[in-house]
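[1] No letters, just coordinates:
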C-alpha cells in the first residue's frame, strides 16, 4: 500500500490526472480510453486513481463540466470584448462546432460528449442551465444596445439544431455539405 498523499500533492495530482485524461479522451474517445494507460502516463497506481475517482465515467463527467465552464467563460469574454453582431457570433459558433466535431473526439463521444453538455436540452436541469447561459449572452448584447428578436428558448434550440447536425453529419451523408449552410443560414435569419 502506497503512502497517503498530502493535500498539496492530491491537488497537484488531480490536475495532472485531469489534464492527461482530457488529452486521452480527445484522442481516443471514451470507449477506447483505459485507466491503466492514464495511470502509467501520470505515474500513479490504479489504487491511486481510485482514491480520486470512482471510475472513468466520474473522471469524464468532471472533465466535461470543467471544459463546459471554460468554454462558456471564453464565449462570454469574446462577446464582451468583440463587437460581433449576434448573427456573426452564432455563425462563428456554428463553424467552430463543425470543426470540433471533425477534430476532437471529446465533442462527439459515444458515452457523453462535450457538445451534448454544452447545448442539449434533454433534461430540465440542463435546459435551465442553457437558458441561463443564453440570458447572460443576451444581457451582454443588451448592454451594447443590441436587441435579439428570438427568445432564449429559440436561441438554445437553434444552437442545439446546429450541434445535432454537426454530430450526425456522417449519418446524413454526402448531402450534408450542401444542406448544412442552407440550414445554418435559415436558423440565423431568425435572430
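    Done, it's in. Because the structure is predicted, anything quoted here is derived from the model rather than measured.

[2] make it CA atoms for all contacts and neighbour counts henceforth
    OK.

[3] Now do the contacts for the spatially most central residue of the chain.
    Of all residues in the chain, the one closest to the mean position by CA atoms, centre = their mean is residue 114, 3.3 Å from it. The contact partners of residue 114, by CA atoms under 8 Å, 6 or more residues apart in numbering, come to 64, 67-68, 106-108.

[4] got JSON lines for these, with distance to residue 166 and secondary structure too?
    JSON lines is the format used below for these (distance: CA to CA, whole Å; DSSP: H, G, I helix; E, B strand; the rest coil):
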{"residue": "64", "distance to residue 166": "19", "secondary structure": "helix"}
{"residue": "67", "distance to residue 166": "19", "secondary structure": "helix"}
{"residue": "68", "distance to residue 166": "18", "secondary structure": "helix"}
{"residue": "106", "distance to residue 166": "14", "secondary structure": "helix"}
{"residue": "107", "distance to residue 166": "10", "secondary structure": "helix"}
{"residue": "108", "distance to residue 166": "9", "secondary structure": "coil"}
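
[5] try this one next to it:
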C-alpha cells in the first residue's frame, strides 16, 4: 500500500516539476504511477493536497540546507540578508517551490498552505532563529524592548515580501527587498547605545 502512495508522490513530483501545477492533472499522475484514479483518491483527496505535501517537503529540505549554510556568528544584518538571498535562490531553482511565485497557483494553494499549518512544517527554523534572536538581544546586538517573537514575525514578513514582487515592480524588486531588509534590520539593531 505504501509503495502505491510513494509511486503517486514521486510521479506527481516529477510531473509538477516538468509540467507545472496547472498543466498536471490527476489522470496524468495516475497514468504515470500505473494506478487507478480511485487509488489516487485513497491517498490524496485532491491534486492540491498532493502538491502541498510535495511543496512542504521540498520547502523543509531547502530550509535545512539554508540553516546548515548560515554563519551564526554573522552580524544580524549579514545573517538575515544571507538567509533571504539563499531562500530566494532556492525557491527559484526548484521547480516545485518556484510555483509559489506563479500568481494563479499561489492564489489557489495559499489558503491550503495556511490551513495545513505550513509554518509548523519548518518549526525547527523558528526555534533555531528564535534562539539566535534571543542571543543577539542578550549581547546587545538587537533591540530588547521588542519581544523575540515579534522580531521573528518581522523576519517572516521580510521573507514573504517576495510573493509581491510583481506589485512592487520586477525591475525594482531586488533593490527594494535589499533596502527594506537593511532598513528593518538596522532598526532592530538600534539598541539606543
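    Everything's here; your move. Since the structure is predicted, the reported quantities are computational estimates derived from the model, not experimental observations.

[6] picking that back up, okay if I get the contacts of residue 114 of structure 1 as CSV plus neighbour count and distance to residue 177 of structure 1?
    Compiled in CSV, those are given as follows (neighbours: other CA atoms under 10 Å; distance: CA to CA, whole Å):
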residue, neighbour count, distance to residue 177 of structure 1
64, 22, 28
67, 17, 28
68, 18, 27
106, 27, 22
107, 27, 19
108, 23, 18
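
[7] quick one, helices of structure 2?
    Assigned by DSSP state H, structure 2 shows helices spanning 2-19, 26-33, 37-43, 47-69, 76-93, 95-98, 103-115, 123-138, 148-160, 165-168, 173-189.

[8] any idea which of those is most buried?
    For these, ranked by mean neighbour count under the definition mean count of other CA atoms under 10 Å, the leader is helix 95-98 at a mean of 20.

[9] Not counting that helix itself, show me its contacts.
    Counting by CA under 8 Å, 6+ apart, helix 95-98 of structure 2 makes contact with 13, 16-18, 20, 54-55, 58-59, 91-92, all of which sit outside it.

[10] just checking, residue 53 of structure 1 touches residue 62?
    No. No contact is recorded between residue 53 of structure 1 and residue 62 when judged using CA atoms under 8 Å, the distance being 9.6 Å.

[11] so residue 5 of structure 2 touches residue 43, yeah?
    Yes. Applying CA under 8 Å, one finds residue 5 of structure 2 in contact with residue 43, separated by 6.4 Å.

[12] quick one, what contacts the closest residue to the residue nearest to the centre of structure 1 other than its chain neighbours?
    Taking CA to CA, 6 or more residues apart in numbering, and ignoring the residues beside it in sequence, residue 114 of structure 1 has residue 107 as its nearest neighbour in space, at 4.7 Å. Neighbour list for residue 107 of structure 1: 26, 100-101, 113-116 [criterion: CA under 8 Å, 6+ apart].

[13] What is the aligned counterpart of residue 107 of structure 1 in structure 2?
    Under the alignment (TM-score structural alignment), residue 107 of structure 1 pairs with residue 100 in structure 2.

[14] ok, now how distant is that match from residue 36 of structure 2?
    Taken as CA to CA, to the nearest Å, the spacing of residue 100 of structure 2 relative to residue 36 of structure 2 amounts to 29 Å.

[15] and if you look at residue 156 of structure 2?
    The span separating residue 156 of structure 2 from residue 36 of structure 2 equals 41 Å under the rule CA to CA.

[16] got it, and residue 61 of structure 2?
    If you measure residue 61 of structure 2 against residue 36 of structure 2 using CA to CA, the figure is 30 Å.

[17] got it, and residue 76 of structure 2?
    In this structure, residue 76 of structure 2 lies at 52 Å from residue 36 of structure 2, with CA to CA as the measure.
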